[in-house]
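*Asks:* sequence and computational prediction follow.
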Amino acid sequence: MTKRDAVFPDGRQALYEINRYSAAIRSGDLLFVSGQVGSREDGSPEPDFAQQVRRAFDNLDAVLKAAGCTFEDVVDVTTFHTDPANQFETVSAIRQDVIGAAPYPNWTAVGVTWLAGFDFEIKVIARIPSVG
């Protein structure tokens, strides 16, 4: 059996080690990215919701880059929201800036009651571009 090929963005591996999980796992030509939240450098939540969502996308971008991917390589997205009805417009506007033009990845949004002090989380599956 092959060992997990863990991927970590620069400067944030300690946060993952504290919580005992990997930022992403590379398996063949797929990248499975753990849920990314809008945490500051110390791991604490960004208090402003729009900035928290922006940071979550920035943190996701750092994980994608660490694996040689971009948002164009993302094929599947799942987002978690503590108040979906009131958060939708903010998330949608930021998502449009980050994801770009069609064709869009598939997307599933889930309402939840708890995200460890955060209000938004995003996880993705991406196809790793072939080399050569």
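*Replies:* That came through, no problem. Residues are numbered from 1 along each chain as shown.
*Asks:* from now on I want contacts and neighbour counts done on CA atoms only, so please keep to that.
*Replies:* Fine.
*Asks:* so Val63 lies in a helix, does it not?
*Replies:* Yes. Per DSSP: H, G, I helix; E, B strand; the rest coil, Val63 lies within a helix segment.
*Asks:* that one and Arg12, how far apart?
*Replies:* Using C-alpha to C-alpha, to the nearest Å, Val63 is found at 10 Å from Arg12.
*Asks:* how many other residues sit next to Pro103?
*Replies:* 9 (other C-alpha atoms under 10 Å).
*Asks:* my bad, should have said Pro45
*Replies:* 19.
*Asks:* please apply the same query to Ile99.
*Replies:* A total of 16 residues lie near Ile99 under the criterion other C-alpha under 10 Å.
*Asks:* ok, it - contacts?
*Replies:* Contact analysis of Ile99 by C-alpha atoms under 8 Å, 6 or more residues apart in numbering lists 71-72.
*Asks:* hang on, the earlier thing: out of Val63 and Arg12, which sits in the busier spot?
*Replies:* Set Val63 next to Arg12 and count neighbours by other C-alpha under 10 Å: Val63 wins out with 24 against 16.
*Asks:* identify the residue nearest that one in space, chain neighbours excluded?
*Replies:* Pro9 (5.0 Å; C-alpha to C-alpha, 6 or more residues apart in numbering).
*Asks:* where's that neighbour relative to Gly100, distance?
*Replies:* 23 Å.
*Asks:* and if you look at Gly11?
*Replies:* 27 Å.
*Asks:* included below, for side-by-side comparison, is a second structure:
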Amino acid sequence: MQISLDNPASAPQPLSPYYSQVARVEYADGGALLFLSGQIAEGATLAEQSRGVFETIDALLKAHGASLADVINIRTYLTDVTRLDEYGAVRREFLTGTPPTSMTFEVPRLFRPEAQVEVEVVAAVPAAG
């Protein structure tokens, strides 16, 4: 097993120098698990922020040879859980296959005061053919 940490140049850079956006755990068979740090995005509405979050997650996964179809777990942090349907509509635009395992939390505040949603995921990358 090999572990590496990464901030891919092809994806938006982290908001702080104190964390890595992707932890990649490689296995002997060539498969890997990707653990993504929580992602937030700019935007005036929850839908705009959610869309930006999933676009960033998509870019981070692609930088490691994965896609949104490889997501096996998702954790969502919302500042207002009564707006879960609004977030969920955007999420379904990006996660179109079998839904991954999931947890959603309501939190009073996120890293940036204007952030309404933060999402972290785990993806399983199969060994190359």
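*Replies:* Cool, the structure landed. As the structure is a computational prediction, the values presented were derived from the model and not from experiment.
*Asks:* Pro9 and Gly100 of structure 1: who's more crowded?
*Replies:* Pro9 (17 against 11).
*Asks:* what's the match for Thr78 of structure 1 in structure 2?
*Replies:* Thr78 of structure 1 maps onto Arg75 in structure 2 when the alignment is built from TM-score structural alignment.
*Asks:* who's in contact with its match?
*Replies:* Arg75 of structure 2 neighbours (C-alpha under 8 Å, 6+ apart): 102-105, 119-121.
*Asks:* what subset of the residues you listed is buried?
*Replies:* Neighbour-count burial (16 or more other C-alpha atoms under 10 Å) applied to the contacts of Arg75 of structure 2 gives 119-121.
*Asks:* okay, now the counterpart of Leu46 of structure 2 in structure 1: neighbour count?
*Replies:* Residue pairing (TM-score structural alignment): Leu46 of structure 2 is matched to Phe49 of structure 1. Counted with other C-alpha under 10 Å, the neighbours of Phe49 of structure 1 add up to 17.
*Asks:* how about the aligned residue in structure 1 for Val125 of structure 2: what's its closest non-neighbour residue?
*Replies:* Val125 of structure 2 maps onto Ile128 in structure 1, with residues paired by TM-score structural alignment. Nearest residue to Ile128 of structure 1, sequence neighbours excluded (C-alpha to C-alpha, 6+ apart): Asp29, at 5.0 Å.
*Asks:* wait, that neighbour touches Val131, no?
*Replies:* No. Judged on C-alpha atoms under 8 Å, Asp29 of structure 1 makes no contact with Val131 at a distance of 10.5 Å.
*Asks:* so for the two, which residue has more residues nearby?
*Replies:* Asp29 (10 against 5).
*Asks:* what's the separation between Leu5 of structure 2 and Val117 of structure 2?
*Replies:* Following C-alpha to C-alpha, the distance that separates Leu5 of structure 2 from Val117 of structure 2 is 24 Å.
*Asks:* same question, Glu26 of structure 2
*Replies:* Applying C-alpha to C-alpha, the value for Glu26 of structure 2 to Val117 of structure 2 is 29 Å.
*Asks:* of these two, who's got more company?
*Replies:* Neighbours per residue (other C-alpha under 10 Å) separate Glu26 of structure 2 from Val117, with Val117 holding more: 26 against 17.
*Asks:* tell me the contacts of the spatially closest residue to the more buried one that is not a sequence neighbour?
*Replies:* Spatial nearest neighbour of Val117 of structure 2, excluding adjacent residues (C-alpha to C-alpha, 6+ apart): Leu78 at 4.7 Å. Residues near Leu78 of structure 2 by C-alpha under 8 Å, 6+ apart: 84, 104-107, 116-118.
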